[in-house]
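Chemist: Sequence below, structure please.
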Amino acid sequence: SENNRRAKFYELTRTGRHQLESETDAWRRLTVAVRLVLEMR
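Modeler: Prediction:
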C-alpha cells in the first residue's frame, strides 16, 4: 500500500459461516414477504 502497510486478511470461523447462512436465509424470507405485500397494492 501507499504507507508500506501489510494487508490484513480475515476469514470466517465455522460458527461465523453458519451465522452468515442463517442471517442470509432470514433476509431472503423478509424480502420475499415485503415483495408479496407490495404486489398486493
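Chemist: all contacts plus neighbour counts: C-alpha atoms, from now on.
Modeler: Will do.
Chemist: Distance check, Met40 against Gly16.
Modeler: Relative to Gly16, Met40 is positioned 36 Å away (Cα to Cα, to the nearest Å).
Chemist: So which of the two has more stuff around it?
Modeler: More neighbours surround Gly16 than the other of Met40 and Gly16, with 11 against 6 (other Cα atoms under 10 Å).
Chemist: Here is a second sequence; please produce its structure as well for comparison:
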Amino acid sequence: MSPFCLIDVAGIRDHATVPHDVRESAWHARLSGWMIRLRRAFHS
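Modeler: Purely as a prediction, here's the structure:
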C-alpha cells in the first residue's frame, strides 16, 4: 500500500466517526469504495 492510500483510509475513518446525514455518508462510502477499486486496478 502506498502512503497516500494510508492517508485516505485514515481520512475515511475520521469522516465515518463524525455524524452526518445518512444519504451523505452512504454516498461517501460508495465514492470511497470506487476510489479504492480504481487505485487497486491502477497499482496492480
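Chemist: Work out the TM-score between the chains.
Modeler: Once superposed, the chains reach a TM-score of 0.57 (TM-score structural alignment, normalised by the length of the first structure), with 26 aligned residues with a Cα RMSD of 1.5 Å.
Chemist: Output the residue interval of the first structure matched by the helix ranked longest in the second structure.
Modeler: Under DSSP state H, the helix in the second structure containing the largest number of residues is helix 22-43. Using TM-score structural alignment, helix 22-43 of the second structure corresponds to residues 17-38 of the first structure.
Chemist: circling back: residues contacting the longest helix of the second structure, please?
Modeler: By Cα atoms under 8 Å, 6 or more residues apart in numbering, the residues outside helix 22-43 of the second structure that reach it are 12, 16.
Chemist: what's the offset of that helix from the middle of its chain?
Modeler: Taking the mean of its C-alpha atoms, helix 22-43 of the second structure sits 5 Å from the chain's own mean (Cα atoms, centre = their mean, to the nearest Å).
Chemist: That one: which residues count as buried?
Modeler: When neighbours are counted by 16 or more other Cα atoms under 10 Å, no buried residue of helix 22-43 of the second structure is found.
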